[in-house]
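S.K.: sequence isn't available, so here's the structure alone:
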């Protein structure tokens, strides 16, 4: 009877292990395929934004390139860390720290760039006569540099907090869990800083974008304002608010997972993290290409041309010829 119970337990354990392996393979396939597709589309979009002089000489397209570049790098890093987690490859703390800091660096660039893009739309509607003198390529470059420096300072502070952690108390620098942002929050100071910085950035971004939206709404009622331009700017700012909300979720997911881990089992947490990865990391990083690639009358023909060329599809001449654009 004892032997029968032992054999049955071994069979159940093997079956559970097989089911876990099948689940990991299916999830990694279902998640990896759309991620690779979006990386391809984002890469094509980045190439498109450097294919014509109008994209390099217009401030909003330069800002869009900066936003898309940060989102693409973050998506690639997230997918790499996801593959490492699925394959159960354990990194050392220093290597994982490099990945985590790069992720934090690119993750902060997105909301700050959305703020600058919103202010650009506000100036274009509320001060159309001064737009050309205020929103120049030089000023746009300065704004992008400020965004990157602000993000870099955040990374440097996080590194200083990590250096204060007593790594000598660890038995080994080899990690016992998968590499992630959560795994690199070592100590209460890192956790406190992460919360304060997240709240500060997104409160600032929310106030800036909402104020720009209200300003555009007020300007739209003026008789001297171009109604069509104001309507487009208002829709763009609404999209920026949606993007900001999704970015906020992607930044706050660490706190959410930590809170849920205290009341839920590990397997449930792993499944929740997979759902978060799809809807909080992958989806927001592809929205930028889809929204601007389909809405903008200048980008869409050029984007379709390069997509059709790379995919070797037979496209209608009107949709694939970048010269057929109407601004």
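M.R.: In hand now; what should we look at? The shown structure was predicted, so the numbers you read here are calculated from the model rather than taken from an experiment.

S.K.: make it CA atoms for all contacts and neighbour counts henceforth
M.R.: Will do.

S.K.: tally of neighbours for residue 159?
M.R.: 15 (other C-alpha atoms under 10 Å).

S.K.: now do the contacts for it.
M.R.: residue 101 (C-alpha atoms under 8 Å, 6 or more residues apart in numbering).

S.K.: quick check: it is in a helix.
M.R.: Yes: remark: residue 159 belongs to a helix, assigned using DSSP: H, G, I helix; E, B strand; the rest coil.

S.K.: this is the comparison structure:
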């Protein structure tokens, strides 16, 4: 059942990625360019984390080198999603609160710069983690066989690693959460004025609330391993495995698939093309 769910979500995400590159309007609008970046990062994370889950489910152990190859993609794109959600929230804030200046502030060039900064921040996170791993293990060899299943905790066994991850995640999610909340408050206040488009403002505020909910789920997913570890001390193995599957679906898969439903099926421009491509262009 889990494999079917994964395949279904991957298919929908892949179709939406294709849809966002099938029309020039999607390639030339900052809002949809940011959505493509978010969806691409979510899809990479979904594929990588699903591969890790299947490796653990089939009890396949890797070398440190192979594990690092599998681990680095989800670690890289992990912070891309909350940072992109932050930029998308700012874009909605500018669109509603400063509609006359939106075309000047939110351009293709500024959107590209924002996306580049998002990926540079995530890449810096990876570089620091790898340097911590190499500098703290002088006798570390990537050719060694791992004793545990491939996971982030099993690969990065560095004393300072936990503190760095906690600090980095705290900064990312706190800044993203504050930005989305402030954007929501700004849009809500503007929606009460008589001079604004109330329908657009209402839809933007709903989108920002969904962004905040999505961000919260991604934040909770960081405690996935802690939840399973704590449950293993008080529950039987069969219940722990069932809890692991459920938590993997709701904490790892669901947050990475909300973008499709928030934008793909709610956006009046994307929806007809998405449905057409989902149905293989059958009318």
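M.R.: That came through, no problem. Predicted model only: the values in this text are computed from it and were never measured.

S.K.: can you calculate the TM-score here?
M.R.: Aligned and superposed, the two chains score 0.93 in TM-score terms (TM-score structural alignment, normalised by the length of the second structure); 282 aligned residues with a C-alpha RMSD of 1.9 Å.

S.K.: and the longest helix along the second structure, which residues are buried?
M.R.: For the second structure, the longest helix by residue count, based on DSSP state H, is helix 161-191. By neighbour count on 16 or more other C-alpha atoms under 10 Å, the buried set for helix 161-191 of the second structure is 161, 169, 172-173, 176-177, 179-184, 186-188, 190-191.

S.K.: same check, this time on stretch 148-165 of the first structure
M.R.: Within stretch 148-165 of the first structure, the residues scored as buried using 16+ other C-alpha under 10 Å are 148, 151-152, 154-155, 158, 161-162.

S.K.: which stretch of the second structure lines up against that stretch?
M.R.: Using TM-score structural alignment, stretch 148-165 of the first structure corresponds to residues 119-136 of the second structure.

S.K.: and the matching stretch, how far from the first structure on average?
M.R.: Superposing on the first structure and averaging over aligned pairs (mean C-alpha distance after the TM-score superposition for the first structure), stretch 119-136 of the second structure comes out at 0.8 Å.

S.K.: contacts for stretch 232-241 of the second structure, please.
M.R.: Residues contacting stretch 232-241 of the second structure (C-alpha under 8 Å, 6+ apart): 228, 231.

S.K.: what is the end-to-end distance of that stretch?
M.R.: Start and end residues of stretch 232-241 of the second structure are separated by 9 Å (C-alpha to C-alpha, to the nearest Å).

S.K.: the stretch 1-150 of the first structure: helices as residue ranges?
M.R.: With DSSP state H, counting those that start in this stretch as the criterion, the stretch 1-150 of the first structure has helices at 2-48, 53-56, 59-86, 93-126, 131-134, 137-163.

S.K.: can you list those in JSON lines and add distance to residue 271 of the first structure?
M.R.: Output for those, formatted as JSON lines (distance: least, C-alpha to C-alpha, whole Å):
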{"stretch": "helix 2-48", "distance to residue 271 of the first structure": "10"}
{"stretch": "helix 53-56", "distance to residue 271 of the first structure": "41"}
{"stretch": "helix 59-86", "distance to residue 271 of the first structure": "12"}
{"stretch": "helix 93-126", "distance to residue 271 of the first structure": "21"}
{"stretch": "helix 131-134", "distance to residue 271 of the first structure": "48"}
{"stretch": "helix 137-163", "distance to residue 271 of the first structure": "28"}
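
S.K.: out of those helices, which gets nearest to residue 253 of the first structure?
M.R.: helix 93-126 (12.2 Å; C-alpha to C-alpha).

S.K.: let me know the closest of the buried residues of stretch 148-165 of the first structure to residue 87 of the first structure.
M.R.: Once C-alpha to C-alpha is applied, the member of these that ends up nearest residue 87 of the first structure is residue 162, at 26.3 Å.

S.K.: understood, closing this out.
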